[in-house]
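Chemist: got a predicted structure here, sequence first:
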Amino acid sequence: MSPSPGRFAALQHRDYRLVWGGNFVSVIGTQMQFVAINWHVYKLLEGTALSINLLGRQVSLNAEALGLGGVGLARIIPIFFFALVGGAMADVVNRRKLLILTNSAAAGFAAVLAVLSFQQRDTVWVVYLLTAAGAATSAFSSPAFQSIVPNLVPASDLTNAISLNSIVRQVATIVGPVMAGLLLAKTNVGWVYALNALSFVAIVAALALIHYRAGPAAIGTGLGLSAILEGWRFVRGARIIWGSMLLDFFATLFSSARTMLPLVADQILGMGAGGYGLLTTADAIGSLIAGLLVSLRRDIYRQGTVLLGSVALYGVFTVLFGLSGTFAASYLFFALIGASDTVSTIIRQTLRQTLTPDRLRGRMTGINQIFFMGGPQLGELEAGMVAAAFGVPFAIISGGIATVALTGYIAWRYPRLRRYNSATMAEESAAVAAAGT
């Protein structure tokens, strides 16, 4: 494949275009279910009180907040168990076939959750269990998906492809929550899960139609502890990649405003399910605008500085969101949270995919998944516990402050990440290649 000039150049490649479109439909369903699960758990626990004995005193905790934190725990436990194996598999087996299998399994789990919801057998523990099962499939599908994208477009179009993937995610995060909010207000939550199950048909069909052939570097390298350790040694040796992963983890660990959205919408803003669905679109709109602006550029200058600055702003806007008490202000600051997060995500993903050799890309992505998904999901648990003890605004504000402080630490601790840009890419590629030998 030769480099493609012009904007949205990645869409000129047939296989990428098919996968992009199928993923678009699938992610809409995933976002619908993401919103529905949080609301589902909140409603199952609504009005429930939890009291514990602390140093001889009875302390009442917010059961709904703890329940939402439990959703994050259900999502992250399978990631910790399976992400490294999933990353190694993405370097060993055919990535297309692995994606077809894992997406089909995810559709099955969503269908089971739909049936149980219709039958009113939907306890909190059932929701947790099937959420964990779906997360287990993503531990295998996420490394394979991120690793297959560089196989579908030339290197010159990779930033554009990652930007377009970000646009898919953000548009889906607008459409999905709105659709979920409307359905949650009018129908059984099972319909949301059923639509998510159907949405996986699009990505499975797209994967079946592409002409993807795995290169020799991606197939047959062996699957075992030695392969996993090789990926770990590579990531730890490539300090710029390791630093970007730590930045990702700590930012999302503490700035978990999205986790508290059901409580913000219902208890602080008094807007119910419809307002919850609408508020969840705010960060997606901000992310969409940021993603479109980035996709119109072939490159981002001073990537390291922009990366660190956008993460710091992510923390600042989280603080302002926690301080806001009106819907308009909350919507604005949540949109700015989304915009800053998208800019940093595009830079981080492009940096890692560009600097990592194809034979190690799946394992790198599997390790990154622990950070990328571990941060937000552990953040849900952390935010739920803090909110249960000290209130929702305190949980959000303190998380934003911690994010800003930790961003400053990463900038000081990893100066090569701070200085990273197009001019230093060749130097960093050589350093990263040395880490992989």
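Modeler: Nice, I can see it. Residues are numbered from 1 along each chain as shown.
Chemist: all contacts plus neighbour counts: C-alpha atoms, from now on.
Modeler: Noted.
Chemist: so what's Thr305 closest to, chain neighbours aside?
Modeler: Leaving aside its sequence neighbours, Thr305 sits nearest to Arg418 (Cα to Cα, 6 or more residues apart in numbering; 5.5 Å).
Chemist: for the one you found, give me its contacts.
Modeler: Residues counted as contacts of Arg418 (Cα atoms under 8 Å, 6 or more residues apart in numbering) are Gly304, Thr305, Leu308, Ala411.
Chemist: this is the other structure I want to compare:
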Amino acid sequence: MPLLLDVRPLAVPAYRRLWTGQVTAGIGLQASVVAVGQQIWELTRESLWVGMLGLAHLLPLVVFGLWGGAIADAMDRRKLLIIGSSVAWVSTLGILIQALLGIGSVWLLLVNVAVGAAGFAVSSPTRGAIIPRVLPKELVTSANALNGMVMGTASLVGPMVAGVLMWAAGGYAAVYAFDAVLFTATLYAAYRLPSLPPLGEVSRPGARAVAEGLRYIFTSKILLMSFVVDLCAMILAYPRALFPELVDTRFGGSEVALGLLNSAMAFGVVGGGLLSGWARNVRRQGLGLIVVIAIWGLAVAAAGVVDQLWLVVLFMAIGGYADMISSVWRQTILQTYAPDEMRGRMQGVFMVVVAGGPRLGDLRAGASAAAFGLTGAWVGGGLACVAAVIAIGLTVPSFRKYRPQL
């Protein structure tokens, strides 16, 4: 059984442009994510305020993600990708300007983050709906593994670049400028795509179209459970909002430690992604999801009880590998189960769950740390994730037995 990452999708020019733009822009985005979180921590010295970044993301992701997915089923997906990416780029410029002017306003940062989330909420489901249009069905799982490598590479390189730039340049403006420059790659990639008009029956975008998509999900137990298990993983176990406090209390506030901690999951995503060829041959993907999400929760819990930085990084890397495989299978289920006229809306919900889940996780982690302390919030969340996903496996046998029709 081949183990190496399958790169055949990159031979398709449209997908290759999309993928390259994601890699480049993703590095800048992840650098900014670290810088914004650290800037808010320095302004407030409270993990709860860092967790509020999750809330600033959440509402735009839900509203514009569902709406953007409906639009992606009704108009040329290339044009919509350009529009959504442009809005996100404007947000990046706004964050850069506040840093250059030395404003230092938490609320201004949160507003700009919300605008960027709205642009991302439109562009992300559009991009996901484009992939099955430009690739043959048998390459979709491999493409999702490559997309996992995009996020892994960005999450690995971006935070480390942020740490270096904050240390070398002595401020946040350099990080935000780096993001603004690299983000132009996404705009260029979208511009070079071919026209992608809707196929099949076209529903007018709006509340009815969104309701049709949600009804489709709730009447399909397989799709619904694929979303539920990811929410268990992200809301209950995602510890990102606790990183600044952990670095401050255990590692002396080291910016290098902050960069390593934010990159830890990405080590597993990139390293494991290079050996992800086996994932496309797994047929019991429902059972596989239950197993890898339980591994994620255990890895997070283990990272919360150790004091050595290298052990925290190791356990979070193991969790990152498990999460990457989970993402590949969940995306494949969604892209191959739903017809093309539903894919935009399915990707919209997927994006809301994938991007909104960690933001709720940020809020959960910050609030839990305020109530139970750093260790209680971190370890308790990981163990709760394991318990929840095992319970789902026991109570929903149709999901546990699911096999994709590829």
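Modeler: Cool, the structure landed. This structure is a prediction, so every number in the text was calculated from the model and none was measured.
Chemist: just to revisit the earlier point, map the residue nearest to Thr305 of the first structure onto the second structure.
Modeler: Taking TM-score structural alignment, Arg418 of the first structure has Arg400 as its aligned residue in the second structure.
Chemist: please state the offset of whichever strand or helix holds the residue nearest to Thr305 of the first structure from the chain centre?
Modeler: Element membership for Arg418 of the first structure (DSSP states H and E) is helix 415-419. Distance of helix 415-419 of the first structure from the chain centroid (Cα atoms, centre = their mean, to the nearest Å) equals 24 Å.
Chemist: the counterpart of Asp323 of the second structure in the first structure in helix, strand or coil?
Modeler: Structural alignment (TM-score structural alignment) places Asp323 of the second structure against Asp341 in the first structure. At Asp341 of the first structure the chain is in helix, as set by DSSP: H, G, I helix; E, B strand; the rest coil.
Chemist: ok, Asp341 of the first structure - how many residues close by?
Modeler: Neighbour count for Asp341 of the first structure, taken as other Cα atoms under 10 Å: 25.
Chemist: I'd guessed Pro159 of the second structure sits against Gln30; true?
Modeler: Yes - in this structure Pro159 of the second structure lies within contact range of Gln30 using Cα atoms under 8 Å: 6.1 Å.
Chemist: the two - which one has more neighbours?
Modeler: Using other Cα under 10 Å, the more surrounded residue of Pro159 of the second structure and Gln30 is Pro159, with 30 against 26.
Chemist: secondary structure element holding the more buried one?
Modeler: Assigned by DSSP H and E, Pro159 of the second structure falls in helix 140-169.
Chemist: and what of Ser51 of the first structure?
Modeler: Judged by DSSP H and E, Ser51 of the first structure forms part of strand 49-54.
Chemist: residue range for that strand in the second structure?
Modeler: By TM-score structural alignment, strand 49-54 of the first structure lines up with nothing in the second structure.
Chemist: show me what that strand is packed up against.
Modeler: strand 57-62 (3 or more Cα pairs under 8 Å, 6 or more residues apart in numbering; DSSP states H and E).
Chemist: walking through the stretch 301-437 of the first structure, point out its helices one by one.
Modeler: 303-323, 327-355, 358-390, 392-413, 415-419, 425-435 (DSSP state H, counting those that start in this stretch).
Chemist: which of these sits closest to Asn160 of the first structure?
Modeler: Across those, Asn160 of the first structure has its closest neighbour in helix 327-355 (9.3 Å, Cα to Cα).
Chemist: average separation of the closest one from the aligned part of the second structure, please.
Modeler: Its matched residues in the second structure lie on average 0.8 Å from helix 327-355 of the first structure after superposition (mean Cα distance after the TM-score superposition for the first structure).
Chemist: now do the buried residues in that helix.
Modeler: 327, 330-355 (16 or more other Cα atoms under 10 Å).
Chemist: what is the neighbour count of the nearest residue to Glu201 of the second structure once chain neighbours are set aside?
Modeler: Distance criterion Cα to Cα, 6+ apart; nearest residue to Glu201 of the second structure, sequence neighbours excluded, is Glu341 at 6.3 Å. The tally of other residues near Glu341 of the second structure (other Cα under 10 Å) stands at 20.
Chemist: and Glu341 of the second structure, what pairs with it in the first structure?
Modeler: So Glu341 of the second structure corresponds to Arg359, using TM-score structural alignment.
Chemist: now do Val229 of the second structure
Modeler: Val229 of the second structure maps onto Leu247 in the first structure, by TM-score structural alignment.
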